[in-house]
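>>> Fold the following for me, if possible:
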Amino acid sequence: MNSVQLNENEYAPFYSSYIESLGEVNLFDVLNTSLKDLVSTLENLPEEKLIYSYAEGKWTIKELVQHIIDAERVLSYRALRFSRNDATNLPGFDEDWYVNNSNGNTRNFKDLLKEFINIRNASISLFNSFTPEMMFLTGSANNSDMTVRALGFIIAGHQMHHLKIIKEKYL
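The predicted structure follows:
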């Protein structure tokens, strides 16, 4: 499954930049390579870099990684629900509220990276479990329709978006 096969009606416009930034990629390739890229970029950073914020009100690297974890959980849960033909309109989530209540800055960073690896591997397993027909099923989150397969690309694009910000503004 390739990202350029997605139609714009398979996801909310809010997510288009995440998907478009991927270029032409296979879902499972990008989920695996983006996992490795994040871990290899961040695994040996000193603590002072991990709790640095480049501007007032901006998240630290620890908070960004916690946010990536939280968002991936939410998006994977949506994919699971949609793949099971669940017609419930799922609520959105306030990412700032989640970060402010995550205690990300007090967590051990190796534990955060391990959790990210576990979550990503669980997401890969989840998407591997979907039949081709399930990938095209649609559900609604925050009053926007999305397909299961679009959610997989959104997961990868979201993480890569934040890693790009980390590389540009924090490192």
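>>> contacts, neighbours, all on C-alpha from now
Noted.
>>> got a list of what Leu35 touches?
Applying Cα atoms under 8 Å, 6 or more residues apart in numbering to Leu35 gives the contacts 117, 120.
>>> how does it look with 7 Å?
By Cα atoms under 7 Å, 6 or more residues apart in numbering, the contact set of Leu35 is Arg120.
>>> what's downstream of the helix or strand containing it, the next helix or strand?
For Leu35, the element it lies in under DSSP states H and E is helix 27-42. Taking DSSP H and E as the definition, the helix or strand that follows helix 27-42 towards the C-terminus is helix 47-50.
>>> quick one, whatever helix or strand comes next after that next one and helix 27-42 angle?
Next in sequence after helix 47-50, counting helices and strands by DSSP H and E, comes helix 61-83. Helix 61-83 and helix 27-42 are oriented at 170 degrees to each other (axes from the mean of the first three to the mean of the last three Cα atoms, to 10 degrees).
>>> structure for this one too, so we can compare:
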Amino acid sequence: MPTDIFRPGDDEFAPYYAGYIDQAARTMAARGLSHVVQLLEAQRTECETLLGTVPEERAAYRYAPGKWTLAESLVHVIDTERVFAYRLLRIARGDSTPLPGFEQDDWVPASRAGQRTLASIARELGAVRTATLELVKSLDAEALAQRGVASGKGVSARALVWMMAGHLAHHLTLTREQYLSS
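Below you'll find the predicted structure:
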């Protein structure tokens, strides 16, 4: 495992992703974590614990009209982590081919999340995060410093690690505050 995956500089990611980078940093600080890999690991356990307590009928809950269901939101998290991990793999391996974006709002209906159980979604989320962790832990400083293009914007491998941690931190907060609080 790399000794440290430093917070990426502002030139390592598109401005849109600054919120995820900041969310990862805030979450790490609040938990007293010094390494983003610690956050990635803690989130896997946190998801398992949190989702293990949610009744199955809650999967179809929308906290407001037009918002995704809980199941859709969680499958979106899985899809996004897979896309970010694929980008991480390609960029860390020195592949300079520009990588396409994806339209999350088009992917959600196609995910058929409403036909799945929360237990199935939770298992998949854990499996995807486990795979992500193994990839991240395999990367050295040189691989993490690699840069590429995704969605038409420059991004470093290091930034993608932080973006994954921040994206899940954002959705865990959303899940607690919007989907499970009422």
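>>> TM value for the aligned chains?
TM-score for the superposed chains, counting by TM-score structural alignment, normalised by the length of the first structure: 0.95, backed by 170 aligned residues with a Cα RMSD of 1.2 Å.
>>> returning to that earlier point: what range does the helix holding Leu35 of the first structure cover in the second structure?
Aligned using TM-score structural alignment, helix 27-42 of the first structure spans residues 36-51 in the second structure.
>>> Mean distance of the matching stretch to its aligned residues in the first structure, please.
Compared with the first structure after the fit, stretch 36-51 of the second structure shows a mean deviation of 1.2 Å (mean Cα distance after the TM-score superposition for the first structure).
>>> If you count neighbours, what's buried in that stretch?
Neighbour counts using 16 or more other Cα atoms under 10 Å place 36-37, 39-40, 43-44, 47, 51 of stretch 36-51 of the second structure among the buried residues.
>>> which one of those is nearest Ile5 of the second structure?
Nearest to Ile5 of the second structure among the buried residues of stretch 36-51 of the second structure, counting by Cα to Cα, is Val36 at 6.6 Å.
>>> Could you measure from the closest one over to Ala92 of the second structure?
17 Å (Cα to Cα, to the nearest Å).
>>> His76 of the second structure too?
Distance of His76 of the second structure to Ala92 of the second structure, computed by Cα to Cα: 24 Å.
>>> out of those two, which sits in the busier spot?
Higher neighbour count among His76 of the second structure and Ala92: Ala92, with 25 against 20, using other Cα atoms under 10 Å.
>>> And the residue nearest the centre of the second structure?
Met164 (3.4 Å; Cα atoms, centre = their mean).
>>> That one -> the first structure?
Met164 of the second structure maps onto Ile155 in the first structure, by TM-score structural alignment.
>>> next one: Glu177 of the second structure
By TM-score structural alignment, Glu177 of the second structure lines up with Glu168 in the first structure.
>>> Can you name the helix or strand that that match falls in?
Assigned by DSSP H and E, Glu168 of the first structure falls within helix 148-169.
>>> What helices and strands are in contact with that helix?
Judged by 3 or more Cα pairs under 7 Å, 6 or more residues apart in numbering; DSSP states H and E, helix 148-169 of the first structure is in contact with helix 16-21, helix 27-42, helix 61-83, helix 132-135.
>>> And for it, what's in contact with it?
Identification of contacts with helix 148-169 of the first structure by Cα under 7 Å, 6+ apart yields 3, 6, 10-11, 15, 18-19, 21-22, 27, 30-31, 34, 38, 54, 68, 72, 75, 79, 82-83, 134-138.
>>> Can you turn the buried part of those into a PyMOL selection?
In PyMOL syntax, the buried subset of the contacts of helix 148-169 of the first structure is picked out as below (16+ other Cα under 10 Å):
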select buried, resi 3+6+10+11+15+18+19+22+27+30+31+34+38+68+72+75+79+82+83+134+135+136+137+138
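>>> Surely Arg147 of the second structure is in contact with Ser156?
Yes: Arg147 of the second structure is within contact range of Ser156, at 4.2 Å (criterion: Cα atoms under 7 Å).
>>> tell me, what's touching those two both at once?
By Cα under 7 Å, 6+ apart, Arg147 of the second structure and Ser156 have no common neighbours.
>>> ok, the residue nearest to the centre of the second structure to Gly114 of the second structure distance?
Met164 of the second structure is 24 Å from Gly114 of the second structure, by Cα to Cα.
>>> can you check Ile78 of the second structure too?
Here Ile78 of the second structure is placed at a distance of 15 Å from Gly114 of the second structure (Cα to Cα).
>>> For the equivalent of Asn128 of the first structure over in the second structure, grab the count of nearby residues.
The alignment partner of Asn128 of the first structure in the second structure, by TM-score structural alignment, is Lys137. Other residues near Lys137 of the second structure come to 13 when the count uses other Cα under 10 Å.
>>> Centroid-wise, who is the farthest residue in the first structure?
Distance from the centre of the first structure peaks at Glu48, with 24.8 Å (Cα atoms, centre = their mean).
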